[in-house]
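In: Following is a predicted model, sequence given first.
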Amino acid sequence: MTEITAESVREKVKQDWSRIVNLLSQKVTLRSVSAEGITGEHMRRSAEFVAEELIKVGVDAKVVQSNNPDGSPGAFEVVGSKLVDPAAPTVLLYAHHDVQPAPDDGQWLSDPFTATERDGRLYGRGSADDGGGIAIHSGALHALGDDLKVNIKVFIEGEEEMGSPSFIPFIEAHRDEFASDVIIVADSGNWAWNIPSLTTSLRGNIDVDVTVKVLEHPVHSGQFGGPILDANTLAAMLIASMYDDQGNLAVDGVTADKPVGGLQRDLDEAQVRADAGIVDSYRLAGTGSLAERMWTKPSASVIGFDAHPVEGSFNVIADVTRFRISLRTAPTQDPQEATQALCNFLRRHAPFGAQVDAEPVDAGMGWAMDASSSAVRDAEQAMEEAFGQSPVNKGEGGSIPFIPELKRLFPDAQVLVTGPEDPQTNAHSPNESISLKGLEHNIVAEALLLHKLSQHKN
């Protein structure tokens, strides 16, 4: 058996580098936008491409079309395995091959569906999210080759950007094919391209549609304005009532957590402001560390609002309006509990007695890493060897609802959330990119991790 070290693995990755970059570049050109139809031919082509690439690195991979909960055809999934020893641990590698749309292509510096290299980064939609995850798995398996000593199962999903409606039914129908000791979800990122991280937590997410009604029909603002406030203004008052005077969300029953595993390093405010494009005059809301405000405390955003556009507006008092709240919940809070708390709060705080109706739309659980697990220790050591410095573990403010579902289905599996992104990635935004040097580090880290996991008995 070849001695597996960071240096030996890195040399293998460098020899394979042109294939890895070509894989990623071709993946970008496939335009696998699931929002344009998860059953479309473009999604089938994307899945078939990924399966072919996995076959190149020794995975017995195939494309399987899932079914939605209602029985209708679902996403094209890529599943596969590489079994080396029945007594060895089994590792499930996850990524997704669908990507976000790029409707604002005029804001891109290059064609979003043509991979373009600039200043050490590869630009293109899906270059990082989650083509980078696919590239990490492919590169790590190639680097280990015959020295792979764990059993591998692979699941590359085709509808992650659409909320994964058929994910759990598909897993439940193929439970034996996905049962594993460790699950590596390569759909997150690092502190920086050169500073590794494990993702320690993910917030949950719930959506609630709120209707505010004050009149049975619109009326003239000059005749009735004053004692009657329009529905849009009342909605604004209702939304504002959710916060205290420091900008903390203050909804009874919606809880907050501390950073999982403790806070190793707080986020840099100047960097956050630059990454988000915050206007200079804006003062950041809330109290506590920036990390807990963005990772483990709840946050609410109005993501949709029904109101008459300014163009063509006229002098009437709006009788009714509707808006949607997206509530990111603390990693450990039950989403149904948070949903009920939010709906109760909104109904109780109806301004001036307006009719307020709050209807739940969707709810997903958050997730917190088991910081004491052996897989976490192995991953942190692998990252330190690959990157040349200790990892700075971090939470994520976003949600991946299927991770707690995986834990429900496979309660004994250890879950690790890694990934190819960094603060400059711009996932879901114009000019998405991946650091190529960071990608190399990530591939080396995953190969070392798989090797370390092989040292444990099944």
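Out: Looks like it came in fine.
In: CA atoms for contacts and neighbours, from now on please.
Out: Fine.
In: So for N315, what's the nearest residue that isn't a sequence neighbour?
Out: Counting by C-alpha to C-alpha, 6 or more residues apart in numbering, S221 is the residue found nearest to N315 once chain neighbours are left out, at 5.5 Å.
In: The one you found contacts V316, correct?
Out: Yes - here S221 reaches V316: they are 4.7 Å apart, a contact under C-alpha atoms under 8 Å.
In: The stretch 1-150 of the chain: strands as residue ranges?
Out: 60-67, 73-82, 90-96, 116-118, 121-123 (DSSP state E, counting those that start in this stretch).
In: Nearest to G395 among those strands would be which one?
Out: strand 90-96 (18.7 Å; C-alpha to C-alpha).
In: which residue ranges form the strands in the stretch 251-400 of the chain?
Out: 299-306, 316-317, 320-329, 355-364, 367-368, 394-396.
In: What is the helix or strand that the last one is followed by packed up against?
Out: Spelled out, it's strand 394-396. Counting by DSSP states H and E, the element after strand 394-396 in chain order, helix or strand, is helix 402-409. Applying 3 or more C-alpha pairs under 8 Å, 6 or more residues apart in numbering; DSSP states H and E, one finds that helix 402-409 contacts helix 167-173.
In: Show me what the helix it packs on packs onto, helices and strands only.
Out: So helix 167-173, by 3+ C-alpha pairs under 8 Å, 6+ apart, packs with strand 60-67, helix 402-409.
In: tally of neighbours for N232?
Out: Neighbours of N232 under the rule other C-alpha atoms under 10 Å: 23.
In: Repeat that for Q340.
Out: Q340: 15 neighbours (other C-alpha under 10 Å).
In: same question, the one 3 residues further on
Out: Neighbourhood size, C343 [other C-alpha under 10 Å]: 19.
In: Apart from its neighbours in sequence, what residue is nearest it?
Out: Distance criterion C-alpha to C-alpha, 6+ apart; nearest residue to C343, sequence neighbours excluded, is A358 at 5.4 Å.
In: ok, the one you found touching L346?
Out: Yes - using C-alpha under 8 Å, A358 makes contact with L346 at a distance of 7.0 Å.
In: more neighbours, these two?
Out: Taking other C-alpha under 10 Å, A358 and L346 do not tie; A358 has more neighbours (22 against 19).
In: Tell me who's in contact with that one.
Out: Applying C-alpha atoms under 8 Å, 6 or more residues apart in numbering, we find A358 in contact with V208, D209, V210, T211, C343, L346, R347.
In: try it against this one:
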Amino acid sequence: MADLSVDTLRARVAAALPGVRRDLEDLVRIESVSADPERAGEVRRSAEAVAALLEAEGLETRIVSADGGAPAVIARREAPEGAPTVLLYAHHDVQPEGDHGDWDSAPFEPTERGERLYGRGAADDKAGVVAHLGALRALGADLAVGVTVFVEGEEEVGSETLPALLAAHREELRADVIVIADSANWDVGVPALTTSLRGLVRVDVEVRTLTHAVHSGMWGGLVPDSLIALSRLIASLHDDVGDVAVAGLHAGPAADVDYPEERLRAESGVAPGVGFIGTGSAVERLWTKPSLSITGLDAPKVDGASNTLVPAARAKISMRIAPGDTAESALAALRAHLEEHAPWGAQVTVTLVDTGEATQIDATGPAYDVARDAFADAWDGVRPVDMGVGGSIPFIAEFLEAYPQASVLVTGVEDPDTRAHGANEGLHLAEFERVLLAETLLLTRLAESRA
């Protein structure tokens, strides 16, 4: 029987790492931006590259799609008799790179600086793809569980066709344990399992006070200004200390985790002298209480603006909802608030953009025990934190609904300074090696435990 001790697997991971990194860099060079229709060919090329990598490891591999969605990859190796099957999820599409001038190096040319590898998708989530690949490569013929690798191609645009994919391939994707490599660790040197995520409700709200624009001097002081009306409506969404003032939203307690203010300020990028908003612990405000942000405004630009009362103004509202709430209930509460707080009889139109359900995972049971021990060994004795995430990964709820008997482990390659979705996204290379080792240990021990 092969020696699969921690030291042996650590050495195997170290030996596989240079090739895995080359594979990651090749994937980063593919501009698989799912939000850009002009780069649909690049998304297809990315799927083909992922499929080729998994097929080279001996997995039965194919590219699939549903309802006209982006290409996904399913790669399988059947379980030995009596062994569990593990589904390994990641996504190969990436966010738009934004202004190239905001990057310190070309966004699609992987570049090492200091302890990190920079590039769009270097962490989110092509590193998740190759983390699965690297664990399989390190184990080779000693892999003793069934494995299905599922690499989605439209996570960054909301996984719209994921329910159809799960329905079409339900038995093919069925597993005892599901590992979703699309989250983060608590800190560099401190691993984590994500056990809660906030949901999402996004709406566009239009405030109209006029049928057409009029001169501000002739009508100002009598006719309500749509921009001021919108501003007053937006201001009604929070109380004086910054808590969300929308009635009917759920909030709950969070894990007892210390998040020092110095670290919060460094990681959030809050400007000097600016205070934090809301009440409760920092992690409650980030993980288990609702939040509400304005992420876009339609209004005339300051430069060149005329002395005119504009007839209507719009804002995009992004509301994160706490675990325990539902998107339907939260949307109804937000809509009611906006309609009830319209100033001066202004006409308010609320248009739903999208929603995503919040997630709460009961992270107890044999698979979670195995995972925690594997993480602790990979991080040299540091036990993983059970953490929440303020952002939303709505597709996790889809997996929980489709496979209620499976143990769902939400892991990831990111850390607080990864800057996913922003300029200078970067993967911490030492942490990535620990992620590879942790997953290799996890697959080995799930076989031994028959979890």
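Out: Received, thanks. Values in this document were obtained by computation on a predicted structure and should not be read as measured data.
In: Can you pull the TM-score for these?
Out: Scored against TM-score structural alignment, normalised by the length of the second structure, the superposed chains reach a TM-score of 0.96; 450 aligned residues with a C-alpha RMSD of 1.5 Å.
In: Select, out of the strands of the stretch 1-150 of the first structure, the one closest to F402 of the first structure.
Out: Among the strands of the stretch 1-150 of the first structure, strand 90-96 sits nearest to F402 of the first structure (C-alpha to C-alpha), with 11.2 Å.
In: just to revisit the earlier point, quick check, nearest of the contacts of A358 of the first structure to V417 of the first structure?
Out: Checking the contacts of A358 of the first structure one by one against V417 of the first structure (C-alpha to C-alpha), the nearest turns out to be V208, at 27.8 Å.
In: mind checking what the closest one lines up with in the second structure?
Out: Here V208 of the first structure is matched to V203 in the second structure, going by TM-score structural alignment.
In: And its match, which helix or strand is it part of?
Out: strand 199-208.
In: Can you name every helix or strand that that strand contacts?
Out: helix 226-235, strand 312-321, helix 327-340, strand 347-356.
In: quick one on the thing from earlier: how close does the match of V208 of the first structure sit to V270 of the second structure?
Out: Noted for V203 of the second structure: a distance of 25 Å to V270 of the second structure, by C-alpha to C-alpha, to the nearest Å.
In: between the two, who's got more neighbours?
Out: Neighbours per residue (other C-alpha under 10 Å) separate V203 of the second structure from V270, with V203 holding more: 20 against 12.
In: just checking, the more buried one touches A327?
Out: No - V203 of the second structure is beyond contact range of A327, at 11.8 Å (criterion: C-alpha under 8 Å).
In: Show me what I195 of the first structure aligns to in the second structure.
Out: So, by TM-score structural alignment, I195 of the first structure is matched to V190.
In: Am I right that P191 of the second structure is in contact with F375?
Out: Yes - between P191 of the second structure and F375 there is a contact under C-alpha under 8 Å: 6.7 Å.
In: The longest helix belonging to the first structure: which residues count as buried?
Out: The longest helix of the first structure (DSSP state H) is helix 436-453. Neighbour-count burial for helix 436-453 of the first structure, counted by 16 or more other C-alpha atoms under 10 Å, picks out 436, 438-453.
In: hmm, back to that, turn the contacts of A358 of the first structure into TSV, including distance to I38 of the first structure.
Out: Shown next, in TSV, are the contacts of A358 of the first structure (distance: C-alpha to C-alpha, whole Å):
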residue	distance to I38 of the first structure
V208	25
D209	26
V210	29
T211	31
C343	32
L346	35
R347	37
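In: Next, name the residue at the spatial heart of the second structure.
Out: Taking C-alpha atoms, centre = their mean, the centroid of the second structure lies closest to I393, which sits 4.8 Å from it.
In: What is the equivalent residue in the first structure for that one?
Out: Aligned by TM-score structural alignment, I393 of the second structure pairs with I400 of the first structure.
In: wait, what's in contact with the residue nearest to that match when sequence neighbours are not counted?
Out: Once flanking residues are discounted, I400 of the first structure sits nearest to L202: 7.0 Å by C-alpha to C-alpha, 6+ apart. Applying C-alpha under 8 Å, 6+ apart, we find L202 of the first structure in contact with W295, T296, P331, G366, W367, A368, G395, E396, G397, G398, S399, I400.
In: same thing with M294 of the first structure?
Out: Per C-alpha under 8 Å, 6+ apart, neighbours of M294 of the first structure: E396, G397.
In: quick one: what's aligned to F224 of the first structure in the second structure?
Out: Aligning on TM-score structural alignment places F224 of the first structure opposite W219 in the second structure.
In: Neighbours of A274 of the first structure, how many?
Out: By the criterion of other C-alpha under 10 Å, A274 of the first structure has 11 neighbours.
In: hang on, I meant A49 of the second structure
Out: Applying other C-alpha under 10 Å, I find that A49 of the second structure has 18 neighbouring residues.
In: again, but for A305 of the second structure
Out: Residues lying near A305 of the second structure (other C-alpha under 10 Å) number 9.
In: Can you tell me what it aligns to in the first structure?
Out: For A305 of the second structure, the aligned residue in the first structure is S313 (criterion: TM-score structural alignment).
In: K213 of the first structure versus its match, what's the distance?
Out: From S313 of the first structure to K213 of the first structure the distance is 19 Å (C-alpha to C-alpha).
In: Also G80 of the first structure?
Out: Distance, G80 of the first structure to K213 of the first structure, by C-alpha to C-alpha: 53 Å.
In: again, but for V415 of the first structure
Out: As for V415 of the first structure, its distance to K213 of the first structure is 46 Å (criterion: C-alpha to C-alpha).
In: Who has more neighbours out of those two?
Out: Comparing V415 of the first structure with K213 by other C-alpha under 10 Å, the one with more neighbours is V415, at 26 against 23.
In: what's the counterpart of that one in the second structure?
Out: Per TM-score structural alignment, V415 of the first structure is aligned with V408.
In: Helix, strand, or coil at its match?
Out: Under DSSP: H, G, I helix; E, B strand; the rest coil, the three-state class of V408 of the second structure is strand.
In: Sticking with the spatially closest residue to it that is not a sequence neighbour, tell me its helix or strand.
Out: Spatial nearest neighbour of V408 of the second structure, excluding adjacent residues (C-alpha to C-alpha, 6+ apart): I178 at 4.7 Å. Element membership for I178 of the second structure (DSSP H and E) is strand 177-184.
In: Quick check: the helix or strand following that strand compared with the first structure, mean distance?
Out: Toward the C-terminus, strand 177-184 of the second structure is succeeded by strand 192-197 as the next helix or strand (DSSP H and E). Compared with the first structure after fitting, strand 192-197 of the second structure has a mean deviation of 0.9 Å; criterion: mean C-alpha distance after the TM-score superposition for the first structure.
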